[in-house]
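Q: The sequence and its predicted three-dimensional model are supplied below.
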Amino acid sequence: MVYVRVDGNVQIGMGHVMRTLSLADAMRKVGLPIYFLMSNQKGEGETAAELVRQRGFDVIEIPYAYQEKDGEIPYLARTLAQFPTVFLVDSYAVTPEYLSALRELGKVVYVDDLCEEIYPVDGILNYNIYAENLPYQERYAENKSLQEKATKLFLGPQYAPIREAFVERRSAMEKEGKQKNGGQPLNVLFTTGGGDSLHILPAIAEDLDKLLDGVTYHFLCGPLSEDGEKLTSMAQMYGPERMVVHGPQENMALFLNRFDLVVSAAGSTLYELCTLGIATIGFSFVENQVQNLAGFAQQVGMPTAGAFDQDMEKAKEKVFMLVREYLQEDEKRQNLANRMASLVDGMGAMRFAQEMKRIHEETRHS
């Protein structure tokens, strides 16, 4: 049994949920039974839990707030079936003490974006572009003396959890032999991911007149966005040839593939955009996106607009400047798309699923 411990809500967004869903899809394909464990105190996680159920996974709801991880251990010990168990944990609200206690119930693999602490776990997943530059090898070599077996390390974009639809779309594009970018009319997408706590999209839309004419600008409202009505009203003012608002998409790969340029927060979406080879301008609006943004800038030359949470106006003006630049230079846009496509092959979730299957088999035989 594999239990995926993850949360999603207005405060923390949906990024953790979306990437674990991609991993869970792959683990299910290799024959692993999957349950999600999700906090839902006072309904705060209902949207995320429903999304998981829609993907065909069972959810065990935990009656604790998502920040109260240590208090949930006795509940999990009473509730979970006594099978050979592996936990996949994706949360910033955990402590080494929590993971150590969870390890009494089964093997633990932790999704760690930061490498700020040494965790008492059986495996670490960090698929981020900067992961191999962090001191995981040194830190977990020291940790080996504390455990019977060394912590397994799954590092770098080769493990990026890309949804199957993106892999299928990339394969179709390769067979068609067509390049996505270029041609008219041009379409640009702005997205912040699952939520938009800083209301970045309305701030950009307010100054849409600063961008090029003859281009349609699209705004994607994630499932946790509170700005749908405001953006829709603004789109009516600009008209459909200038501004279009979209809600959550069933087939995100097909949706994204229509755009010539995307302006995106530096979360998991960047890896999906790489899989499709779509030129992207990146930005951050929370601390955990800063390293990712810098990594993409360094490794594929992605243009970046900076941090909206540090200086909204400065970042917005940089977005406008870069959008104008990349719309006017087709070759520059295509070269960026090609560099991005070479970084991620879309098979990361399946690679990780095979590793989880090996860990699960070790649990059965231990």
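A: Cool, got the structure.
Q: can we go C-alpha only for contacts and neighbour counts from here?
A: OK.
Q: Where do the strands of the stretch 201-350 of the chain begin and end?
A: Applying DSSP state E, counting those that start in this stretch to the stretch 201-350 of the chain gives strands spanning 215-220, 243-246, 261-265, 280-284, 304-307.
Q: most neighbours per residue, which of those?
A: strand 280-284 (a mean of 26; mean count of other CA atoms under 10 Å).
Q: buried residues in stretch 7-14?
A: 7-10, 12-14 (16 or more other CA atoms under 10 Å).
Q: between those, which is nearest Cys115?
A: Taking CA to CA as the measure, Cys115 sits nearest to Ile12 out of these, at 19.3 Å.
Q: What sits closest to His246 if chain neighbours are left out?
A: Nearest in space to His246, with sequence neighbours left out and distances taken as CA to CA, 6 or more residues apart in numbering, is Leu220 at 4.8 Å.
Q: Contact partners for the one you found?
A: With contact set as CA atoms under 8 Å, 6 or more residues apart in numbering, Leu220 has these partners: 189-192, 245-248.
Q: For stretch 61-70, which outside residues touch it?
A: So stretch 61-70 is contacted by 7, 37-41, 71-72, 75, 93-95, 97-98 (CA under 8 Å, 6+ apart).
Q: for comparison:
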Amino acid sequence: MHVYIRVDGSTSIGTGHVMRCVLLAEMLIQAGAAVSFLMRTGQGHLCDWMEQKGFQVFSMREGTFTQSEDADEVIAILNDQARLDWMIVDHYGLDEQWDNKIRPHVRHIAVIDDLANRKHTCKLLLDQNYAPNFEQRYDSLVPSSCQLFLGPSYLLLRPEFLHIRQLVRKRAGNIERLLVFYGGSDPTNETMKVLEALEFSRINGIYVDVVVGNANPVRSAIQEQCARLNFQYHCQIDYLSLLMDGADFSFGAGGVTMWERCYLGLPSVVTIVADNQRESTEATARFGAIWNIGFYDDVCVQDYVNVLHRALINPISMVKMSERALRLLGNSTEAGMHPVVKTILEG
């Protein structure tokens, strides 16, 4: 079986879409499928990094294209391939118009989405987010025959997260280690704002891990700031789960890593850095699994100072947040083949 994945990542888009598709690809490959990626180039793209990881990547032209133009370029690539089983698309700019043009060239289409704001013609749809009425919000957007995998119980998780969850520690609420991570590109530069807040707060006796990706355009400045403040700097790592497990509190964005933090019961303050994160972040905050500090445009350094102070003096709140996060993600796939992978393989 050969699976193709249409996804993009860049400094402006971020890397979350690519990272969750890489995880799904690794699961499929482990189960015996062949996987290829179709990705546009551009500032902060991850094509080279993915090729270094061993994936076959078809690099598409840099720029902005209509759905029809995008589909034409994909079809030109597919026409040179011998086997065309599944096309997985994880892209907010593509909908049923793109699907319908691709359909004659592949057996099945699968969609990964978060927004539930456009129609798709697909056999399978995955939305692993928690949101109001998440089980019904695609009812009018996909064919009745589409298999839906909705909610945190279908969270895509790397094996190390599953292992750590089995051994996850009960958090005492005291903060001795902080984690700062705003995604691979951090287009709103929240990392620097948090570093300023930590410096202003003059925290003593607290170990700080700061994580960035290769797509972060100011990573060198962040590294210099970390060295000056005696914080530990990490770039494009594959051990984020260990840092989450070791941390007592975290600063981060919404999206995939918010769910990973919740899965390990890590208390965190979440900044909404894109409109597509708003609904799930607000719903998760209402559940009590995170603190929502708001949309990045409205968040300043002093806000981060204030929320850190609030966390430091409220260990009971930290314990309760951890418990709520674990409860929210309690039914996530713990072992065995992920249902989406199984469905794709059964084709």
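A: The structure has been received and is ready for your questions. Because the structure is predicted, anything quoted here is derived from the model rather than measured.
Q: before we move on, back to that, would a markdown table of the contacts of stretch 61-70 of structure 1 with secondary structure and distance to Gln179 of structure 1 be doable?
A: Shown next, in a markdown table, are the contacts of stretch 61-70 of structure 1 (DSSP: H, G, I helix; E, B strand; the rest coil; distance: CA to CA, whole Å):
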| residue | secondary structure | distance to Gln179 of structure 1 |
| --- | --- | --- |
| Asp7 | coil | 37 |
| Leu37 | strand | 41 |
| Met38 | strand | 41 |
| Ser39 | strand | 43 |
| Asn40 | coil | 44 |
| Gln41 | helix | 47 |
| Gly71 | helix | 52 |
| Glu72 | helix | 50 |
| Tyr75 | helix | 52 |
| Ala93 | coil | 42 |
| Val94 | coil | 43 |
| Thr95 | coil | 46 |
| Glu97 | helix | 50 |
| Tyr98 | helix | 48 |
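Q: Got a quick ChimeraX command for the buried subset of those?
A: A single ChimeraX command selects the buried members of the contacts of stretch 61-70 of structure 1 (16+ other CA under 10 Å):
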select :7,37,38,39,40,72,94,98
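Q: For the contacts of stretch 61-70 of structure 1, could you give me CSV that also reports distance to Val344 of structure 1?
A: Shown next, in CSV, are those (distance: CA to CA, whole Å):
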residue, distance to Val344 of structure 1
Asp7, 26
Leu37, 29
Met38, 29
Ser39, 32
Asn40, 34
Gln41, 37
Gly71, 38
Glu72, 37
Tyr75, 39
Ala93, 29
Val94, 29
Thr95, 31
Glu97, 34
Tyr98, 33
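Q: any chance you could map the helices in structure 1?
A: Counting by DSSP state H, structure 1 has helices at residues 15-29, 46-54, 73-79, 96-102, 136-143, 164-176, 200-206, 228-238, 252-256, 269-276, 290-300, 312-328, 330-343, 348-365.
Q: Nearest residue to the middle of structure 2?
A: Val256 (2.6 Å; CA atoms, centre = their mean).
Q: Could you give the residue range in structure 2 aligned to stretch 280-297 of structure 1?
A: With TM-score structural alignment applied, stretch 280-297 of structure 1 matches the range 268-285 in structure 2.
Q: Show the end-to-end separation of the matching stretch, please.
A: 10 Å (CA to CA, to the nearest Å).
Q: Then stretch 340-351 of structure 1?
A: In stretch 340-351 of structure 1, first residue to last residue: 20 Å (CA to CA).
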